[in-house]
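**Student:** The sequence and its predicted three-dimensional model are supplied below.
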Amino acid sequence: MSQNKFQALVLREEDKKTNASIETLALDALPDEDTLIKVDYSTLNYKDALAITGKGKIVRTWPMVPGVDFAGTVVESSNPQYKPGTRVVLTGWSVGEKYWGGYSQYQRVKSDWLVPLPEGLTTRQAMMIGTAGFTAMLCVNALQAANITPQSGPVLVTGAAGGVGSVAVAILTNLGYSVTALTGDPDKHTYVKQLGATAFADGPEWSEAPRALEAQRWAAAIDTVGSKVLARVLAEMHYGGVVAACGLAGGADLSTTVMPFILRSVRLIGVDSVMLPTKDRVSAWQRIVNDLPMEVLNGITATTVSLTDVKDAAEDMLGGKLKGRVLVDVNAV
């Protein structure tokens, strides 16, 4: 393939259905932004899976190259901060939804969206962490900013075998917290236990609506699921407990009462990684390097797929068949 040609996974809307296919593109087909990146790796996130399969209203402009994150090397940029050869990581900013994303061997983006790769981190490791791991770090930051310490009591992580949950369990464990995991699947317990979870909360009650207040069980929680699960988490919090909510794998609805908030002083904190200011991104990535043991990453990254295999992996993710992080090697087509 010529130097000016590359491959990308492209989503096109045909008869109101999403069609995903590998296409050969020229560099001049890329968006008109100020920085050209040679992409090394991306990841598969829940939002990507919804976009690729067409099962969620994620894509806002067509055609679209999905992939909400990527890591690679600057080829050229009009921003003097990003000289050729600079290794960078990108998460969020509606990339893969409104702007072309990471499932491409080259991409052109706004330099304001980039973060220089922290010292000691490879582009592969950055995407083994990816948006999910970055979001997990933000959730831990939120709990600590709310004065939740290891001495506060047990921390519940829901969706603990998923991308965000896996990294959250590993980081919390490394920081000395006692982590209880909710996976929804006993077959995933061994995997999550290896990351540091010391107990599991799985049971039939998690599919049922809770009472306004349940027995107090958790000092804090990181929730990736939403819906009935988040409602029960709130009802089971200790007095003064804190919940960092960042996902909706179980649904976007939330049927609850004010009781946990006005009788137990529970705090519900929303965590967003898409529009986070750059200075906060830089510090969060540095914290990841410090607080997530790099040797744990190989255990968290359960699957590596090529661009060709992303569609099948997306279906498996939505079907709950995957665990941990899914790395996308965009140069292994």
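**Tutor:** Noted; the coordinates are in hand. Since the structure is predicted, the reported quantities are computational estimates derived from the model, not experimental observations. Numbering: from 1, shown residues only.
**Student:** hey, let's count contacts and neighbours off CA atoms from now on
**Tutor:** Fine.
**Student:** can you give me the strands for the stretch 201-333 of the chain?
**Tutor:** Using DSSP state E, counting those that start in this stretch, the strands found in the stretch 201-333 of the chain span residues 218-223, 237-245, 267-270, 301-306, 325-329.
**Student:** which stretch among the ones you listed comes nearest Ala51?
**Tutor:** Closest to Ala51 of these is strand 325-329 (Cα to Cα; 15.5 Å).
**Student:** now that closest one and strand 301-306, what's the angle there?
**Tutor:** Angle of strand 325-329 versus strand 301-306, following axes from the mean of the first three to the mean of the last three Cα atoms, to 10 degrees, is 30 degrees.
**Student:** hmm, who's touching strand 325-329?
**Tutor:** Here strand 325-329 makes contact (Cα atoms under 8 Å, 6 or more residues apart in numbering) with 40-45, 103, 127-129, 132, 162-163, 166, 300-307, 310.
**Student:** Presented hereafter is structure B, for comparison with structure A:
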Amino acid sequence: MNASVDLIDRMSFRGAMLDSTSERARLVEAKVKELPPHNTLIRVEFAAFTDTDASRISGLPLSGQRKCTTSWYAAAGLVVGTEGGRLRVGERVVVTATGGDAAGWLGCSEFLRVCESGVARLPGNINAQSAALVGHPGYMAMLCVCSLEDSGGAPDKGPVLVTNPSSALGQAALLILDRLGYETDTIFGGEVYPEPSNVASSDGRWAAVIDTMGGAVLSAVISGLKYGGIAVVAGATDDDELKSSLHPFLFRAVRLVGIDAETTPAAERDRTWRRIAVDYPITSVDLLAARTVSLEGLESVSRDMVHQKQHGRVVVDLRA
């Protein structure tokens, strides 16, 4: 580890830590050396703050569909120590993941120690605040679009269906696809998505689908894909089983492409963020950022978020 990290290890820092027994998170002060023994130390500048984070900080339950929100974090800042060999001290980076780290630290902590393989370099035209706003859903959405393109997808092939478009990933996917010139269609989850008989079509309605629902919705949508259609699967919020016939795969050359955001190779993470820098309308995301708060403001914003008084995204400024 870099010599300066020995000094940093003795420093105190503040952050949000999850108690695994109670599922409550609280602000604590700790020594940097108490972080997990991974090979890359990041001084966090901005971090996303999610509904799940708000519930954990406030101790209040989420309501409605938000109860099913997947826990994730996104934190951006500077590398201050590394033993991995790929990154250098001083590089601007972003790390996104589901859950917290193994020791329970959430992304809104002044320091994080993570595996270098899960870190991406930030392109020069994306600052740390914008990266936190894009977050894990935006990163996942761009992974989906890149996989769609790698599998032969293009705007002239036909419309792309996005399931559950009200989700953060669905919204991000629609923004990116629109920016790239794709025609899009949507199917909502819950009570409003069509029955499979209304979705299926022997001729095919869609060139591709970006799906986060799985189960009956994905099965029905697959039967509605055109010849050579592509099903990009990034989640299973409804059901993790696929109940589709093999016929679309055997007789219409439909392809099923899975998205794994957790163990994506480092080179692919870097490529994805380079694409975000070009093809994700970050200025639109910035306009949605209704609040930037400090660690001291987490209790207040958490209550507002749980009670649905806060609209728009929230990021934590950890530079103080």
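**Tutor:** Thanks, I have the structure now. Quick caveat, the model's predicted, so the values are computed rather than measured.
**Student:** How alike are these chains, TM-score-wise?
**Tutor:** With the length set by TM-score structural alignment, normalised by the length of the second structure, the two chains reach a TM-score of 0.77; 298 aligned residues with a Cα RMSD of 3.6 Å.
**Student:** circling back to that earlier point, which members of the contacts of strand 325-329 of the first structure are classed as buried?
**Tutor:** 40-45, 103, 127-129, 132, 162-163, 166, 300-307, 310 (16 or more other Cα atoms under 10 Å).
**Student:** who's in contact with the residue nearest the centre of the first structure?
**Tutor:** Nearest residue to the geometric centre of the first structure (Cα atoms, centre = their mean): Ala132, 1.9 Å. Residues in contact with Ala132 of the first structure (Cα under 8 Å, 6+ apart) are Asn45, Gly163, Val164, Val167, Arg325.
**Student:** so which helix or strand takes in Thr190 of the first structure?
**Tutor:** Element membership of Thr190 of the first structure, judged by DSSP states H and E, is helix 189-195.
**Student:** Could you name the helices and strands sitting against that helix?
**Tutor:** helix 163-174, helix 294-300 (3 or more Cα pairs under 8 Å, 6 or more residues apart in numbering; DSSP states H and E).
**Student:** what does the longest one correspond to over in the second structure?
**Tutor:** In the comparison with the second structure, helix 163-174 of the first structure aligns to the range 168-179 (TM-score structural alignment).
**Student:** By how much does that stretch deviate from the first structure on average?
**Tutor:** Its aligned residues in the first structure lie a mean 1.3 Å from stretch 168-179 of the second structure after superposition (mean Cα distance after the TM-score superposition for the first structure).
**Student:** Now do the same for Tyr41 of the first structure: its match in the second structure.
**Tutor:** In the second structure, Tyr41 of the first structure lands on Phe46 (TM-score structural alignment).
**Student:** these two touch, right, that match and Leu295?
**Tutor:** No - assessed by Cα atoms under 8 Å, Phe46 of the second structure is found out of contact with Leu295, at 10.8 Å.
**Student:** so what sits against both of those two?
**Tutor:** Cys108, Val316, Asp317, Leu318.
**Student:** Then the first one would be within a helix, right?
**Tutor:** No - secondary structure of Cys108 of the second structure, determined by DSSP: H, G, I helix; E, B strand; the rest coil: strand, with no helix assignment.
**Student:** Please, where are all the strands along the stretch 1-150 of the second structure?
**Tutor:** According to DSSP E, counting those that start in this stretch, the strands that the stretch 1-150 of the second structure contains are 12-19, 24-31, 40-49, 72-82, 92-98, 105-109, 111-114, 119-121.
**Student:** Can you say which of these is nearest to Glu191 of the second structure?
**Tutor:** Once these are compared by Cα to Cα, strand 72-82 is nearest, at 25.8 Å.
**Student:** Tell me the residue in the first structure aligned with Asp260 of the second structure.
**Tutor:** So, by TM-score structural alignment, Asp260 of the second structure is matched to Asp272.
**Student:** What sits closest to that match if chain neighbours are left out?
**Tutor:** Residue nearest to Asp272 of the first structure in three dimensions, not counting chain neighbours: Cys246, with 6.6 Å by Cα to Cα, 6 or more residues apart in numbering.
**Student:** Show the contacting residues for the one you found.
**Tutor:** Cys246 of the first structure neighbours (Cα under 8 Å, 6+ apart): Thr135, Cys139, Ile222, Asp223, Thr224, Gly270, Val271, Asp272.
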